[in-house]
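Asker: got a predicted structure here, sequence first:
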Amino acid sequence: MSEPIPNRESPIPNSQSPITVLALAVATVGGIGYAPVAPGTFGSIAGLAVWWLLPAWAVVHAIAIAILFVVGSWAGNVAETHFQKIDPGQVIIDEVMGMLITLFLNPVGWAGALLAFFLFRLFDVIKPYPSNRFEALPGGIGVMADDGMAAVYANLALRACLWTSAHFFRPL
């Protein structure tokens, strides 16, 4: 998680360059990642907001997930260099992507979205195999991939909850 990164040459000229400022704004989702407590939770809440704002078309959500992965990987690389840590806590773009993956193709309202939030936070914290291994991937890809895999588990758990609720708790 947040351990120091090996000394590497920074591709960023300085921490105040426009590209660094942009990357940090993306990585921290406009600064939300600087929250003094539970930045990952706030990132997941931001992910719920993005989910709610997107049109309910699967293709739009799939494209958003892909864009978040690519842009988040780039921003994660820059953020790791800037903060001199692997997967710094301030980087929460991965939580936004994780919420979109958790909710992907799951027909839910706000109650289901709240359940998705709790499931994603659970799987993001416990990081079951192979999610915990994806953290070791280099740079921003590792930042994004471990949360992506945790979100796949959360998506499947949400599907199981939805199926169970539909088949065992039918109205009389």
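Answerer: Done, it's in.

Asker: could you use CA atoms for every contact and neighbour count after this?
Answerer: Will do.

Asker: the protein: helices as residue ranges?
Answerer: 18-27, 39-53, 58-83, 93-103, 110-126, 131-134, 139-168 (DSSP state H).

Asker: flag every buried residue along the second one.
Answerer: Yep, that's helix 39-53 we're talking about. 39, 40, 41, 42, 43, 44, 45, 46, 47, 48, 50, 51 (16 or more other C-alpha atoms under 10 Å).

Asker: looking at the helices of the chain, which is buried most?
Answerer: helix 93-103 (a mean of 30; mean count of other C-alpha atoms under 10 Å).

Asker: packing partners of it?
Answerer: helix 39-53, helix 58-83, helix 110-126, helix 139-168 (3 or more C-alpha pairs under 8 Å, 6 or more residues apart in numbering; DSSP states H and E).

Asker: what about these, which gets the closest to residue 19?
Answerer: Distance to residue 19, taken as C-alpha to C-alpha, is lowest for helix 58-83 among those, at 8.9 Å.

Asker: elements contacting that closest one?
Answerer: Judged by 3+ C-alpha pairs under 8 Å, 6+ apart, the packing partners of helix 58-83 are helix 18-27, helix 93-103, helix 139-168.

Asker: Throw the ones you listed into CSV and include distance to residue 64, thanks.
Answerer: Formatted as CSV, these follow (distance: least, C-alpha to C-alpha, whole Å):
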stretch, distance to residue 64
helix 18-27, 14
helix 93-103, 8
helix 139-168, 13
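
Asker: next up, a second structure to put side by side with the first:
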Amino acid sequence: MTDHPNQVPAEFVPPSVWRNPWHFIAFGFGSGTLPKAPGTWGSLVAIPFIPLWQMLPDWGYWLLLGVSMLFGFWLCGKVATDLRVHDHEGIVWDEIVGMWITLWLVPEGWQWLLAGFLMFRFFDILKPWPIRWVDRHVHGGVGIMLDDILAGVFAWLGMQVLVWAVA
């Protein structure tokens, strides 16, 4: 089942994912082609990058987030247009960036990665206001990205409270 009337189920894997590098990236390096819970798989794909991003200075990680978001607006819009659908469930670049947002300024360690993953998936699936409104009313590449950016911000705030409470 899909959230949008023009959304194509992830079970339909366009062959272009394996031929077109932009489609491959948008589909989370292939993780979005998995038939069950592509957003969860895309979120998991983000995790191995986190230790690398945590080696950057805080401003470098922040800059990487900005570039990843701007790139995502273009990438998700392009791939959605190429596929002629609003938001194919297999497009998971937005989940990857949402996870990267969630884990900015979070301590290193697998416990923090797990907590961030669970917190991001909670907000991405539940979609509290204004995330659900954005998901339904903002279209194109910005719309595809923005609900996951907001879920990432909500999860980031939750993680910052958790870091503060544990420290």
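Answerer: Received it, and whenever you're ready, just let me know what you need. Computed from a predicted model, the values in this text were never measured in an experiment.

Asker: of all the helices and strands packed on helix 93-103 of structure 1, which lies closest to residue 25 of structure 1?
Answerer: helix 58-83 (8.5 Å).

Asker: mean deviation of that closest one from structure 2?
Answerer: On superposition with structure 2, the mean distance recorded for helix 58-83 of structure 1 (mean C-alpha distance after the TM-score superposition for structure 1) is 1.7 Å.

Asker: counterpart of residue 153 of structure 1 in structure 2?
Answerer: Residue 153 of structure 1 maps onto residue 154 in structure 2 when the alignment is built from TM-score structural alignment.

Asker: thinking again about what came up before, in the buried residues of helix 39-53 of structure 1, find the pair that's most separated.
Answerer: So, these by C-alpha to C-alpha: farthest apart are 39 and 51, at 18.3 Å.

Asker: follow-up on the earlier one: spit out the contact partners of the match of residue 153 of structure 1.
Answerer: Going by C-alpha atoms under 8 Å, 6 or more residues apart in numbering, residue 154 of structure 2 touches 102, 120, 123.

Asker: switch to 6 Å and redo it
Answerer: Not one residue lies near residue 154 of structure 2 by C-alpha atoms under 6 Å, 6 or more residues apart in numbering.

Asker: and if you look at residue 97 of structure 1?
Answerer: Applying C-alpha under 6 Å, 6+ apart to residue 97 of structure 1 gives the contacts 65, 68.

Asker: report the central residue of structure 2.
Answerer: Residue closest to the average C-alpha location in structure 2 (C-alpha atoms, centre = their mean): residue 95, at 1.3 Å.

Asker: surely that one is in contact with residue 43?
Answerer: Yes: applying C-alpha atoms under 6 Å as the test, residue 95 of structure 2 and residue 43 come out as touching, 5.3 Å apart.

Asker: re the thing from before, please tell me how far the match of residue 153 of structure 1 sits from residue 37 of structure 2.
Answerer: 21 Å (C-alpha to C-alpha, to the nearest Å).

Asker: same check, this time on residue 25 of structure 2
Answerer: From residue 25 of structure 2 to residue 37 of structure 2 the distance is 17 Å (C-alpha to C-alpha).

Asker: before we move on, back to that, is it possible to export the helices of structure 1 to TSV including distance to residue 33 of structure 1?
Answerer: What follows is the helices of structure 1, written out as TSV (distance: least, C-alpha to C-alpha, whole Å):
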stretch	distance to residue 33 of structure 1
helix 18-27	8
helix 39-53	5
helix 58-83	11
helix 93-103	9
helix 110-126	15
helix 131-134	21
helix 139-168	14
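
Asker: closest to residue 2 of structure 1 out of the ones you listed?
Answerer: It is, among the helices of structure 1 and with distance given as C-alpha to C-alpha, helix 58-83, at 9.3 Å.
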